[in-house]
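Asks: Pasting a predicted model and its sequence here:
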Amino acid sequence: MPQTHDVVIVGGGHNGLTAAAYLARAGLDVLLLERDDHLGGAAVSAQAFDGIDARLSRYSYLVSLLPQRIIDDLGLDIRLVRRRFSSYTPDPRDPSRGLLVDTEAGPEASAAAFARVGAEADATAWSSFYADTARVARALFPTLTAPLPTRDEARALVADERVWNAFVERPLGEAIDGCFVDDLVRGVVATDGLIGTFTELDDPSLDANRCFLYHVIGGGTGDWDVPVGGMGAVTGELARAAREAGTTLVTKAEVLAIGAGIPGAPARVRYQHEGVEHEASAPTVLANVAPAVLDRLLEAGSARPATGATPSAGVESRHGTPPTDLAVPAVVRARMRELATPEGAQVKVNLLLTRLPRLRDASVRPEEAFAGTFHINELASQLDAAYRAAARGAIPDPLPCEIYCHTLSDPTILSPELVASGAHTLTVFGLHVPDRLVERFGNDELRSRLEAAVLASLDSVLAEPIRDVIMTAPPEPAEGATGRPCIEVKTTHDLEAALAMPGGNIFHGPLSWPWAEPGDALDTPAARWGVATAHPNVLLCGSGAVRGGAVSGIGGHNAAMAVLESRGA
């Protein structure tokens, strides 16, 4: 006989933990199943380098979209540090100068910063452009933890047709080109539309627009903050809240199949734990996995055998049978069909340094430059060239990169000895590295090539080779052994293998607009909260839900609200 619960949650990432905490606090019997030996999914901290007491945010690294409402509702002890310096961008045309964006600078100092890179005309435009994004953020961010507004309702909330058309109706590239003159400034703005998204700014699909929107509305301000203690501190608090509320948390539980059954009947989840197969039954199953993975689990649980996939929460086929559309929200279904399978487009590199490197730009201190987002080789023209190179199967050269230094804002992730020594972490996020490159180069070769490309991109703006300041891990206890440089590279394939993200897509698939489109049915709690699938008893609760993506807890919150609404709570 199967175990019976009120809700079974598949996947113990931050959204699954959020949903579990809300539902258990409401008195429901909640079982959460996580295939890994730990909770947290992509939002974890890890000792990435053996023998060195440094716990890095291994995959995700900054927080913007996590609503204060969730923190307050669940009583989470989470501290976020606001960064004074928004960004620094060395000028690839002349690396002895760069654009430092200081949020505390007055108008004159800000104008001078733009003038240093020959972009005087863009200083005023910058303020105007981000006043527009702030207006959108204030209007739309509060809606993310409420039932879906319609497109017309969202448009009315923004209450500015010029702004709405610029960010929603027309390709993002048009808005950027219409506001800014300088190639460097256009590139800095454009990157928020390209993080983890393989597209061009002028693509009529508007994928860049949706990516950009989620990057600029967080918290109603668009700020990206550093979590004290690393990402593991965030999910650790969510796990604590779920556990203390009474959730049964089971790790090393590999889900094999989800049987949705007939309408009105409980759903069944078959899973393996410590070599023994189990079955759990519940009126509702929440899926904190990518929609493409959920489709495979649903097929495995149906009478019809899955084609091209095995019944596992892992993703064994890189570009196999397209999703069956069982779980994909209507607003992204067409894009999923077009792409066949989700595809990530980034490389993540973690570095541990003995100290911050010197810059070619002697007018800016490394402590200022690395305190915000450090943009490298991200002129708008370079971003365009990088996209075209990757589209034809090449690794971009130079590779556009974004970097941040966690330890300048929060040194607690390092031991006191490392802090005293002057050590720092760097997180590098390389753009326009689509998953398709794995098939051309093979993952090991691609990882090696991308490591070289990232270090070369860094070296292009530094006054010394980055390898000279990369810390070396203690050698293995063997004769003649030497220590290894503290460099960790994660390709899209590595993300897929570790996190069951198809194609290494960090958003679980194409992002959707945070509203209901005309014609979308909103006749059930699940539909109104943007978490519906084709099965009434199986809901999305992760990044694949409408308004999913990034470390936000929004997918989990909204799934929990749909469950409680359906139960009349």
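Replies: On my side now, so go ahead.
Asks: only C-alpha atoms for contact and neighbour calcs from this point on.
Replies: Will do.
Asks: what does stretch 210-224 contact?
Replies: Residues from elsewhere that reach stretch 210-224 (Cα atoms under 8 Å, 6 or more residues apart in numbering): 62-68, 82-83, 133-134, 136-142, 167-168, 192-195, 197, 511-513.
Asks: Kindly give a single PyMOL line that selects the buried subset of those.
Replies: Selection of buried members from those for PyMOL, criterion 16 or more other Cα atoms under 10 Å:
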select buried, resi 62+63+64+65+67+83+133+134+136+137+138+139+140+141+167+192+193+194+195+197+511+512+513
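Asks: Looking at the contacts of stretch 210-224, which are in helices?
Replies: The helices, defined by DSSP state H, take in Gln68, Thr133, Ala134, Val136, Ala137, Arg138, Ala139, Leu140 from the contacts of stretch 210-224.
Asks: Put this next to the previous one:
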Amino acid sequence: MTCMPDSMRSRYDVVVVGGGHNGLTAAAYAARGGRSVLVLERADHVGGAAVSAQPFAGVDARLSRYSYLVSLLPRQVVEELELPITLKRRRWSSYTPVADGGLLVDSQDDAVTRASFRHLTGSDADFEAWGRFYAMTGEVARRLAPTLTEPLLPRSVVRDRVVDGVGEEAWRSLFEEPLGAALRRTFADDVVRGVAATDGLIGTFADVDEPTLRQNRCFLYHVIGNGTGDWDVPVGGMGAVSGALRDAALAAGATIVTSATVTAVDPGTAGAEVAWTDADGRTQGVTAGHVLAGCAPAELDRLLGGEPAAPGTSPEGAQLKVNMLLTRLPRLRDGVDPVAAFSGTLHVNESLTQLQHAHAQAAAGQVPDLPPSEIYCHTLTDRTILGRELAATDAQTITLFGLHMPARLFRADPDGARDQALRATLASLDSVLAEPIEDVLALDADGAPCLEVRSPVDLEGDVGLPGGHIFHRDLGWPFAESDDDAGRWGVETAHPRVLLAGAGARRGGGVSGIPGRAAAMSVLTE
């Protein structure tokens, strides 16, 4: 049930604020653990940013509207909750077009990848460095991924695991010095450096040389998932993942209420009080043994009655999200097979120099003149998101994720800045194509191009991401940074009865379910 029940309890063991994929994960685990659970979701559907939608009028295509690939969702969560989902590996890893022949990373053929590196760089040196670098990150991932579903380990223990198994160089490169230093030391070619750097910049507005190392933390989460770092395609779209989590929560006995806007949380002493309004605008209230906040920490602070964040301290997302339906894949200037180029991640104008230049422009308050972006095509791996007639054609969906588009660029004039950013981004894409992308855009039932664009400010309004930050706030290291946190779950707040259960928890970020599970485990293991 995802609507207002005829009768409800006045008290639940657990009230989950927000029915995104992490909130649903928390609800499923808590209910399976014998707790009474109520989920309150402000939208008229669950899933948060992990949803599928049919955005183009009269077009039978269900796109993963916001989040689109899965890496961090542990197999352990899938197995424990018995989720009937299928994740497919992409045939190619990535392609990066450049003027005289691009870089193709073939996940199944080292000879093809070596030849591509040699053509780009003139030698085998960066190919061999690439192999060593990602063997290193893979070994780090194998040692750290299992810890993501356990209580937090002390930093010293994690360091010993990395150093003893992989070496001092791995710890220094990933955890102690800015990512840019490691990339420049490892690779000679500017394009190769940039392709590696993007994992540290997706969803994080940062320079690769920032001393805060938030780019390193972002990079780590992008390469650690399930011990492999593979980014897989959810068959049926992202809605299939959140739908399976919803069904698991309902099957375990959780109650889910949509169109329910939580207005306040009072931690209390005997029980937390949660106030909310229903679809008819009526005020409701419920007492909870624990409140698990699947919303962003900034939103939880507001619900708890906290003061607004000081200027310049609020979370800030930094991406432009563009969904498109094409009549066919476009041809590329360098003549590479479009299927190979679009099957993995297509890197557009993402050399390290280009990334740094775009960051500097955005930091100065300017939409980058040549925005870097990453493109992925769901339908080359899974055509089930298309209706039968559409799937029988050459139609393809593509998702473009534009980097270095911080929310600050869109605050003063959201519509005008969005249009400017879209024009610049499509021009950047066209610079590597042999034909304008507009020439292959499908049209909807009203004759409009099948193109949807969302800025960080749009995402803030659409799905409650503060500043459009896809991780809710800057990512933290996946271990305890103080002795007090060791052995805890990384979900605690100043109030014992109120726990974080969303992407803003210690091991949040991405479509993972990890913080939702952690919040439930904190309750179940008290």
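Replies: Structure received. The model shown is predicted, which means the values in this text are computed figures rather than measured ones.
Asks: Send over the TM-score of the superposed chains.
Replies: The pair, once superposed, lands on a TM-score of 0.96 when counted by TM-score structural alignment, normalised by the length of the second structure; 514 aligned residues with a Cα RMSD of 1.3 Å.
Asks: So Thr186 of the second structure versus Ser259 of the second structure, what's the distance?
Replies: Per Cα to Cα, to the nearest Å, Thr186 of the second structure is found 51 Å from Ser259 of the second structure.
Asks: If you count surrounding residues, which of the two has more?
Replies: The neighbour comparison of Thr186 of the second structure against Ser259 (other Cα atoms under 10 Å) goes to Ser259, with 21 against 18.
Asks: so what corresponds to the more buried one in the first structure?
Replies: Under the alignment (TM-score structural alignment), Ser259 of the second structure pairs with Lys252 of the first structure.
Asks: Leu441 of the second structure: neighbour count?
Replies: 22.
Asks: Identify the residue spatially nearest to it, adjacent ones excluded.
Replies: Leaving aside its sequence neighbours, Leu441 of the second structure sits nearest to Leu326 (Cα to Cα, 6 or more residues apart in numbering; 4.4 Å).
Asks: what's the distance between the one you found and Arg383 of the second structure?
Replies: From Leu326 of the second structure across to Arg383 of the second structure, the span is 13 Å (Cα to Cα).
Asks: what helices or strands is the strand ranked longest in the second structure leaning on?
Replies: Identified as the longest strand of the second structure according to DSSP state E is strand 283-293. Judged by 3 or more Cα pairs under 8 Å, 6 or more residues apart in numbering; DSSP states H and E, strand 283-293 of the second structure is in contact with strand 11-17, helix 21-32, strand 272-277, strand 498-500, helix 514-524.
Asks: That one aligns to what range in the first structure?
Replies: Under TM-score structural alignment, the match for strand 283-293 of the second structure is residues 277-287.
Asks: contact partners of the matching stretch?
Replies: In contact with stretch 277-287 of the first structure (Cα under 8 Å, 6+ apart) are residues 1-11, 16, 265-272, 294, 537-542, 559, 563.
Asks: quick one: contacts for Ser57 of the first structure?
Replies: Ala43, Val44, Ser45, Ala46, Gly230, Met231, Gly232.
Asks: which of those residues also appear as contacts in the second structure?
Replies: With both residues aligned by TM-score structural alignment, their matches' Cα atoms under 8 Å, the contacts of these that the second structure also has are Ala43, Val44, Ser45, Ala46, Gly230, Met231, Gly232.
Asks: quick one: the equivalent of Arg75 of the second structure over in the first structure from Asn558 of the first structure, how far?
Replies: Alignment note (TM-score structural alignment): Arg75 of the second structure maps to Gln68 of the first structure. Distance from Gln68 of the first structure to Asn558 of the first structure, counting by Cα to Cα: 15 Å.
Asks: With Leu418 of the first structure instead?
Replies: 41 Å.
Asks: picking that back up, and of the kept ones among the contacts of Ser57 of the first structure, the nearest to Pro107 of the first structure?
Replies: Gly230 (33.6 Å; Cα to Cα).
Asks: ok, Asp91 of the first structure touching Val117?
Replies: Yes. Look at Asp91 of the first structure against Val117 with Cα atoms under 8 Å: they come within range, at 7.0 Å.
Asks: Which residues are in contact with each of these two?
Replies: Residues touching both Asp91 of the first structure and Val117 (Cα under 8 Å, 6+ apart): Arg97, Gly98, Leu99.
Asks: Please say which position in the second structure the second one maps to.
Replies: Gly98 of the first structure maps onto Gly102 in the second structure, with residues paired by TM-score structural alignment.
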